[in-house]
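Q: please find the sequence and the predicted model below.
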Amino acid sequence: MVEALICGQDWLRSKPIPIDVQEAIDEVEKYEEIALELSGTTEQV
């Protein structure tokens, strides 16, 4: 119980992490292309 409270306290005190949504989307698309190449298919998801 104490460990859960400490983890919750740490989470609440942490600073927000800025996320660049467009950069994240670009990365996902890049990994999707790599997965398609590795699977040997040419279909787009």
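A: Received the coordinates, thanks.

Q: can we go C-alpha only for contacts and neighbour counts from here?
A: OK.

Q: which secondary structure state does residue 18 sit in?
A: With DSSP: H, G, I helix; E, B strand; the rest coil as the basis, residue 18 sits in coil.

Q: what residues of the lengthiest helix in the chain count as buried?
A: Identified as the longest helix of the chain according to DSSP state H is helix 21-39. By 16 or more other Cα atoms under 10 Å, the buried positions in helix 21-39 come out as residue 33.

Q: this is the comparison structure:
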Amino acid sequence: MVNQTILSGENMLLPYVGILLSTGLVFLQKIFTDWNIFLSF
């Protein structure tokens, strides 16, 4: 019973982790593009 509750909690957290990872990747890409524009000038 305890393992099932832990698994359900992890399944509930998975979407939030995916959203955090995707937003982090977009944020890193934005920083790199800004740096490339800054260095190109």
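A: Received the coordinates, thanks. Computed from a predicted structure; not experimentally measured.

Q: once aligned, what mean separation remains between the longest helix of the first structure and the second structure?
A: By mean Cα distance after the TM-score superposition for the first structure, the fitted helix 21-39 of the first structure averages 0.2 Å away from its aligned residues in the second structure.

Q: distance between that helix and the chain's centre?
A: Centroid separation between helix 21-39 of the first structure and its chain, computed with Cα atoms, centre = their mean, to the nearest Å, is 12 Å.

Q: equivalent analysis for stretch 18-28 of the first structure, please.
A: That offset, for stretch 18-28 of the first structure, works out to 9 Å (Cα atoms, centre = their mean).

Q: please apply the same query to stretch 10-26 of the second structure.
A: 5 Å.

Q: tell me which residue lies nearest the centroid of the second structure.
A: residue 21 (1.1 Å; Cα atoms, centre = their mean).

Q: now it: how far from residue 5 of the second structure?
A: As judged by Cα to Cα, to the nearest Å, residue 21 of the second structure and residue 5 of the second structure stand 24 Å apart.

Q: quick one: map residue 38 of the first structure onto the second structure.
A: Counting by TM-score structural alignment, residue 38 of the first structure corresponds to residue 39 in the second structure.

Q: list the contacts of that match.
A: By Cα atoms under 8 Å, 6 or more residues apart in numbering, the contact list for residue 39 of the second structure is empty.
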